[in-house]
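*Asks:* Pasting a predicted model and its sequence here:
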Amino acid sequence: MSDAITAGSVTITGHGGDQIEAYLARPLDPAPHGSVVVIHHMPGYDAATKEIVRRFAVDGFAALCPNLYSREAPDASPDDASAAVRAAGGVPDERLVGDVDGAARHLKSLEGANGKVGVIGYCSGGRQTFLSACSLRLDAAVDCYGAFVVNDPPPGMPSSMKPLLGLAPDLSCPLLGLFGGDDQYPGPEETAKLAAELDKLGKTHEFHTYEGAGHAFFSVDRPSYRPEAATDGWARILDFYGRHLAA
């Protein structure tokens, strides 16, 4: 399979019919491929997130990251846009689900799409991945250290971040969770509680916790980056999507 890709900014239809910016990358190989919606972390729609989108394309998936902050700060830097959205209370859950749905529909409309769509998110995007997988019909979901699925957030976090454990019965697809053993949000006790609830409900899930890794261990541009955990995590993500998003 060729690793040639095309990538760039596009406009998609998000929640409520809003036209929002998104970053799309896809293989040039004409073979049928699965698709992935990438939900960016709280720091925003940034260069590191776009690199993740391109990596999925190199590995044979069409990938699309909607700019969740398009409405509040369409022309701002990722840092300024993130600050503006946090000050406004964060991204409303209903709007997030609508934007992910719009991204999934866009991916399904592309030439070569096999009709299967997964979702992945990091940090706040991990929580939003769980929300999306419980609100939409998707084929696979990957939660990378998403906090506040189980526990309430501490003071100072956006008001939109409410626990989501009550949605677990509606989980529509297999879930892969990748967490840091040294993380506080979510801490190991929080992810264990989520795993126990999914076990009780008979929901398909795979959780892996990396000792010596904290929050944001996938972030190559941050001191929190842990190469061993990130390398193993990427291998698990690609295997998981290879199993669940294949034609």
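*Replies:* Arrived safely, thanks for sending. Numbering: from 1, shown residues only.

*Asks:* C-alpha only now, for contacts and for neighbours.
*Replies:* Fine.

*Asks:* Other residues contacting the helix or strand encompassing residue 94?
*Replies:* Per DSSP states H and E: residue 94 is located in helix 93-109. Applying CA atoms under 8 Å, 6 or more residues apart in numbering, the contact partners of helix 93-109 are 12-16, 35-37, 62-66, 68, 113-117, 128, 131-132, 135-136, 160.

*Asks:* want to compare, so here's the second one:
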Amino acid sequence: MRSWGGQAAAERREQKILQDAMQAGTVRITGAGGDEIEAYLARPLGPAPHGGVVVIHHMPGYDEPTKEITRRLASYGYAAICPNLYSREAPGASPDDAAATARAAGGVPDDRLVGDVAGAADHLRGLPAANGRVGVIGYCSGGRQAFLAACRLPLDAAVDCYGAFVVGEPPEDFPLRVPPLLDEAGSLHCPLLGMFGAEDQYPSPAQVAELDRELTRLGKPHEFHSYDGAGHGFFAVNRPAYRPEAATEGWQRIREFLDRQLSA
């Protein structure tokens, strides 16, 4: 017969197991135009209500590093989903081939991106134990798209990790053909966290400062952090641009920001 103390210890162990447990895998969601697209979902299995995060992949595509980011957010206690934005261009193709096809087309159209993020957010809100609060995070081109989604959708938080061309247009020889988004800043629906490298060119420190000034002028809540010695892609553990100190501190700031904005 188990003693009360032994039973309590067992319950604590079980609670810890549930707290750390997650489920991850491929799902199908409804994106822009009613299209069914692929997405990668990772979610905690504990019973406590949790917020959700839509992860927008970078231009290299729906790849393993982005799925790892999705799982990391689930380990923080969020249901996280990454829609495959290239599902239509190259269904079934490798991430590299799909990204090449998307680059050749100038990137994902903005309106379609917003529709795909809206579908991903709806999927998160419909999950068991969801608390109804959803944020968005993106890297590189995905950082720009996170800002765009936060201007056009009723989201609760947005994280822009070195999003290029929120301010300024791509150079002529750049594979991404998108307009700047500064004129949409007045429609930002939620607090914004920006993570930038001081050595980056897209966005440059001057462009980050311009966005900061405009959001301040508009009275939009935002928090920007720039890291010395870091350039574009400093979160990417599989690339030479990785800067562990900046990335470690950046992840801590991201977690604290999401905890503030997405808690029930």
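*Replies:* Now that the structure is in, tell me what you want to look at. On a predicted model such as this, the values are computed, not experimentally measured, just so you know.

*Asks:* Post the TM-score for the overlay when you can.
*Replies:* After superposition, the two chains reach a TM-score of 0.99 (TM-score structural alignment, normalised by the length of structure 1), with 247 aligned residues with a CA RMSD of 0.8 Å.

*Asks:* hang on, the earlier thing: name the next helix or strand downstream of the helix holding residue 94 of structure 1, please.
*Replies:* Downstream of helix 93-109 of structure 1 (by DSSP H and E), the next one is strand 113-122.

*Asks:* Three-state assignment for the aligned partner of residue 39 of structure 2 in structure 1, please.
*Replies:* Structural alignment (TM-score structural alignment) places residue 39 of structure 2 against residue 22 in structure 1. Three-state call for residue 22 of structure 1 (DSSP: H, G, I helix; E, B strand; the rest coil): strand.

*Asks:* From residue 224 of structure 1, how far off is residue 22 of structure 1?
*Replies:* To residue 224 of structure 1, residue 22 of structure 1 is 26 Å away according to CA to CA, to the nearest Å.

*Asks:* Between those two, point out the one with more neighbours.
*Replies:* residue 22 (21 against 14; other CA atoms under 10 Å).

*Asks:* Quick check, the more buried one in contact with residue 63.
*Replies:* No - Residue 22 of structure 1 is beyond contact range of residue 63, at 10.2 Å (criterion: CA atoms under 8 Å).

*Asks:* ok, the residue most central in space within structure 2 - contacts?
*Replies:* Closest residue to the average C-alpha location of structure 2: residue 137 at 2.0 Å, with CA atoms, centre = their mean. Residue 137 of structure 2 makes contacts with 53, 54, 55, 56, 143, 146, 158, 159, 160, 161, as judged by CA under 8 Å, 6+ apart.

*Asks:* do that again at 7 Å, thanks
*Replies:* 54, 55, 56, 143, 146, 158, 159, 160 (CA atoms under 7 Å, 6 or more residues apart in numbering).

*Asks:* neighbour-wise, which of these leads?
*Replies:* Neighbour-wise, these (other CA under 10 Å) top out at residue 158, 32 neighbours.

*Asks:* Now which residue in structure 1 aligns to that one?
*Replies:* Checking TM-score structural alignment: residue 158 of structure 2 goes with residue 141.

*Asks:* Hmm, that match is touching residue 177, no?
*Replies:* No - if you go by CA atoms under 7 Å, residue 141 of structure 1 and residue 177 don't touch, sitting 8.5 Å apart.

*Asks:* could you pull out the strands for structure 2?
*Replies:* Ranges of strands in structure 2, per DSSP state E, are 22-30, 36-44, 50-56, 79-83, 130-139, 157-161, 192-197, 222-227.

*Asks:* now the fifth one, how far from the chain's geometric center?
*Replies:* Right, strand 130-139 of structure 2. 8 Å (CA atoms, centre = their mean, to the nearest Å).

*Asks:* Taking structure 1 as the reference, give the residue range that strand aligns to.
*Replies:* Residue span in structure 1 matched to strand 130-139 of structure 2, by TM-score structural alignment: 113-122.

*Asks:* ok, now stretch 210-222 of structure 2?
*Replies:* Using TM-score structural alignment, stretch 210-222 of structure 2 pairs with 193-205 in structure 1.

*Asks:* Residue 102 of structure 2: neighbour count?
*Replies:* 22.

*Asks:* give me every residue that touches it.
*Replies:* 86, 89, 108.

*Asks:* Can you list the buried residues in stretch 162-177 of structure 1?
*Replies:* For stretch 162-177 of structure 1, burial by neighbour count (16 or more other CA atoms under 10 Å) applies to 162, 163, 164, 165, 168, 171, 172, 173, 174, 175, 176, 177.

*Asks:* Aligned to residue 31 of structure 1, what sits in structure 2?
*Replies:* Aligned counterpart of residue 31 of structure 1 in structure 2: residue 48 (TM-score structural alignment).

*Asks:* What's the separation between its match and residue 72 of structure 2?
*Replies:* 18 Å.

*Asks:* okay, these two: which has more neighbours?
*Replies:* Using other CA under 10 Å, the more surrounded residue of residue 48 of structure 2 and residue 72 is residue 72, with 16 against 13.

*Asks:* Just put the strands of structure 2 in CSV and tack on distance to residue 236 of structure 2.
*Replies:* Shown next, in CSV, are the strands of structure 2 (distance: least, CA to CA, whole Å):
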stretch, distance to residue 236 of structure 2
strand 22-30, 21
strand 36-44, 19
strand 50-56, 14
strand 79-83, 16
strand 130-139, 9
strand 157-161, 11
strand 192-197, 12
strand 222-227, 15
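
*Asks:* what residues does the top helix by length along structure 2 touch?
*Replies:* When structure 2 is parsed with DSSP state H, its longest helix is helix 244-262. Here helix 244-262 of structure 2 makes contact (CA under 7 Å, 6+ apart) with 51, 133, 134, 156, 157, 227, 234, 235.
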